[in-house]
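1. give me a 3D structure for the following:
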Amino acid sequence: MGRRGQSVTLSISDRDKALLEALALEYDMTWGERPNISKLVEAIARKDLKIAPNHDWPPERIQALNQARMSLVDSGKIADAITITQLLCSRSELTLPLRNELEQFVIGHVHPWRIDIERYINRQQPFQLSYQDARDIIWHFTIRHARIVPRDERQYLDCWCEETEGSQDVPELIHNRTLRLDRITDAAISAIKGPWHNDLDTLNVEMHLYEGLAFAYRSKKSRDISVEWLPDKPQVRQVIRQITSTFWFIREVLPYGGDCEVIGPESVREKIHSEIQALYHCYQD
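-> Presented below is the predicted three-dimensional model:
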């Protein structure tokens, strides 16, 4: 006869006993054909069966965590966003559309080079970036400042590069580049020596706002240096804004139409004039 183990008395209701017996049957913890609660408890103690939290998270918790994930993405903290994504994907409460969205996020962002870029930015470590674009052109950039910026539901790397060849921006911003990260399928990243710049190159632009826009305009606090009414021009509002790219600046102000006039510098005003002329020619008969 085998040695009997030490006994443990469980004070549980008949309902809980029935539930434990059902679990014992589910995990094949039986004595003959009868469910054996003792075997079930022993398997849990030996970690043959692991106890996991109940999958009963309310929708509000799922929504809050997903919002935190998106905020981390917006601030460029991809590694932290991936950690929250993996936590969410381990839950069974997710709706199918959300699970698909999270899985696609992981597929699109879990690249070693993306993690390296974020790490170098956090350390303020200059680095070299090389990649091949969709036209099979190989690009090499020596980057001394960078930040990941969300625009139009995509991720961009705004960076200061030593290389200026091919830049179409004004001379003051010629070192600034904007790279769309989802167009980079693979990249080589390596640290380099030298200083890390405190920011991208910047240029102050003066705008005048007219009509309803002058009254409705809300200051872009992170970029507007000053917003004030002109004393010699009633109902005209002057905005001095610091920009890092004329491309993105023009895309932002053109929808204002005639209610917004860029006064200077002349190089930026001329680029906007060229954009308007090209648009005009598109609509000529």
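2. all contacts plus neighbour counts: C-alpha atoms, from now on.
-> Noted.
3. not counting its neighbours along the chain, what's nearest residue 161?
-> Among residues not flanking residue 161 along the chain, residue 143 sits closest, at 4.6 Å (C-alpha to C-alpha, 6 or more residues apart in numbering).
4. can you confirm the one you found is in a strand?
-> Yes - counting by DSSP: H, G, I helix; E, B strand; the rest coil, residue 143 falls inside a strand.
5. tell me how far it lies from residue 120.
-> Per C-alpha to C-alpha, to the nearest Å, residue 143 is found 10 Å from residue 120.
6. do you have the helices of the chain handy? List them.
-> In the chain, the segments counted as helices under DSSP state H are 14-26, 37-45, 59-74, 78-89, 96-109, 112-123, 211-216, 246-253, 266-282.
7. a markdown table for these, including distance to residue 157?
-> Output for the helices of the chain, formatted as a markdown table (distance: least, C-alpha to C-alpha, whole Å):
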| stretch | distance to residue 157 |
| --- | --- |
| helix 14-26 | 52 |
| helix 37-45 | 49 |
| helix 59-74 | 12 |
| helix 78-89 | 12 |
| helix 96-109 | 14 |
| helix 112-123 | 9 |
| helix 211-216 | 31 |
| helix 246-253 | 13 |
| helix 266-282 | 22 |
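8. for the ones you listed, which one sits closest to residue 190?
-> Nearest of those to residue 190, taken as C-alpha to C-alpha: helix 112-123 at 8.6 Å.
9. for that closest one, buried residues please.
-> For helix 112-123, the buried set under the neighbour-count rule, 16 or more other C-alpha atoms under 10 Å, comprises 113, 114, 116, 117, 118, 120, 121.
10. here is the second sequence; please produce its structure so I can put it next to the first one:
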Amino acid sequence: MTIHHHSLYSLNLASDFDLGLPPARGKTDLRICRGAGHGVILRLATGQAWLDPEAGMIHFQPDPQLDAEDVRQIILNVLLLEMLPRLGYVCLHGSAATYGGYTLAVLAPQGTGKSTYVAALASRGWQLLSDDLLIIKAERLTLQPGIPQIRLWQDSIETLGWHRRPRHPDRYRPGKFALPLQTDPHPRRPGAMIVLERGNGEIRRLSPAEAFFSLLNNSFPLQIPSRQAEALRFQTLSRLSCDLPVYRQSLTPRIQENIRRALDAIAPASMATIQKEIPRQARDS
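-> Predicted coordinates for the structure are as follows:
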């Protein structure tokens, strides 16, 4: 059986399944094997998995009727979200971009517009760090680089002027497309976080208590509880709430106006330097 070596979230994965990710070299951090194994049993409608964090292994026995893409999505969006918290990571529902060493994380429920928000930053010279899923190394509070793509609705693609970029349909969300987009390859500590909602474009900084519950609402709890992993999630979110500025922004349909308001409000001293480096044409788009 061919073993595929992938790089994801700063981890080297060795997998019996081709996950379609960038190649990895070096010591394996996590092994994903086909078939039954030992550890915590996760029973799915599409198969069974065994999580063994001490051995750094996931065993997956998928339903025979699943195709390769179904298996890939289950591993990336279910099994890893259940395994990583047992390895010292916290998972948030969000996207992030970097510029000049500054990292901005954007959190929101599905369909609120966080991917479009980060894509708008990318159109202004920022670099994608991760889309739709933020993996935080709890010990260092660093965001790990994700899959090098961003998923957008057709209207967002048109609004951003990205209609000529290569893309392929998202088979699970009709009307949405995955666009390849190079990611910042380095783990980054966020400079600020924004929690999105719909509204009139206003942005305000949250108190540490408000920030904690906002981050908690945008984090992923485990399907099979682990007291240690849950304690780590609460501790990490508490540290983020106290150590970082966390804002809530209500979005208008005008994407670039939302970005301007955010950059004006967040860490003005740091962002002023960054904005000067962004080409004027991009800022005024």
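11. give me the TM-score for this pair.
-> The TM-score (TM-score structural alignment, normalised by the length of the first structure) is 0.26; 126 aligned residues with a C-alpha RMSD of 6.4 Å.
12. before we move on, the earlier item: can you tell which of the helices of the first structure is closest to residue 130 of the first structure?
-> Taking C-alpha to C-alpha, helix 112-123 is the member of the helices of the first structure nearest to residue 130 of the first structure, at 10.4 Å.
13. helices or strands up against that closest one?
-> Applying 3 or more C-alpha pairs under 8 Å, 6 or more residues apart in numbering; DSSP states H and E, one finds that helix 112-123 of the first structure contacts helix 78-89, strand 138-151, strand 187-191.
14. any residues touching the shortest one, and which ones?
-> The one in question is strand 187-191 of the first structure. Contact partners of strand 187-191 of the first structure, identified using C-alpha atoms under 8 Å, 6 or more residues apart in numbering, comprise 113, 116, 117, 120, 125, 126, 127, 128, 129, 130, 131, 132.
15. same list (those) but as CSV, adding distance to residue 263 of the first structure.
-> As requested, these are exported to CSV (distance: C-alpha to C-alpha, whole Å):
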residue, distance to residue 263 of the first structure
113, 41
116, 41
117, 37
120, 38
125, 38
126, 36
127, 37
128, 37
129, 37
130, 38
131, 38
132, 39
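16. and the residues you listed, which two are furthest apart?
-> It's 125 and 132 that sit farthest apart of those, by C-alpha to C-alpha, at 22.8 Å.
17. the residue nearest to residue 161 of the first structure reaches residue 176, doesn't it?
-> No - Residue 143 of the first structure is beyond contact range of residue 176, at 9.6 Å (criterion: C-alpha atoms under 8 Å).
18. what touches both of these two?
-> 159, 160, 161.
19. quick one: contacts for residue 102 of the first structure?
-> With contact taken as C-alpha under 8 Å, 6+ apart, residue 102 of the first structure is in contact with 85, 89.
20. check residue 208 of the second structure too.
-> Contact partners of residue 208 of the second structure, counting by C-alpha under 8 Å, 6+ apart, are 241, 242.
21. quick one: it from residue 264 of the second structure, how far?
-> 21 Å.
22. what sits closest to residue 263 of the second structure if chain neighbours are left out?
-> residue 271 (6.3 Å).
23. residue 23 of the first structure now?
-> With C-alpha to C-alpha, 6+ apart, the residue lying closest to residue 23 of the first structure is residue 40, at 7.8 Å.
24. you'd agree the one you found is up against residue 24?
-> Yes - with contact defined as C-alpha under 8 Å, residue 40 of the first structure counts as touching residue 24 (5.6 Å).
25. and the residue nearest to residue 57 of the second structure when sequence neighbours are not counted, how far is that from residue 230 of the second structure?
-> Nearest residue to residue 57 of the second structure in three dimensions, chain neighbours excluded: residue 31, at 4.7 Å (C-alpha to C-alpha, 6+ apart). Distance from residue 31 of the second structure to residue 230 of the second structure, counting by C-alpha to C-alpha: 23 Å.
26. and the strands in the stretch 1-150 of the second structure?
-> With DSSP state E, counting those that start in this stretch as the criterion, the stretch 1-150 of the second structure has strands at 4-8, 11-15, 30-34, 40-44, 47-52, 57-62, 89-92, 94-99, 102-107, 127-130, 134-137, 142-143, 149-153.
27. only the buried residues of the fifth one, if you could.
-> Same thing as strand 47-52 of the second structure. Within strand 47-52 of the second structure, the residues scored as buried using 16+ other C-alpha under 10 Å are 48, 49, 50, 51, 52.
28. how about the third one?
-> By neighbour count with 16+ other C-alpha under 10 Å, strand 30-34 of the second structure contains the buried residues 30, 31, 32, 33.
29. likewise the fourth one?
-> Of the residues in strand 40-44 of the second structure, those with enough neighbours to count as buried (16+ other C-alpha under 10 Å) are 41, 42.
30. go ahead and confirm residue 94 of the second structure touches residue 107.
-> Yes - here residue 94 of the second structure reaches residue 107: they are 4.1 Å apart, a contact under C-alpha under 8 Å.
31. that older thread, are we agreed that the residue nearest to residue 263 of the second structure is in a helix?
-> Yes - assessed by three-state DSSP, residue 271 of the second structure belongs to a helix.
32. what is the neighbour count of it?
-> Neighbours of residue 271 of the second structure under the rule other C-alpha atoms under 10 Å: 18.
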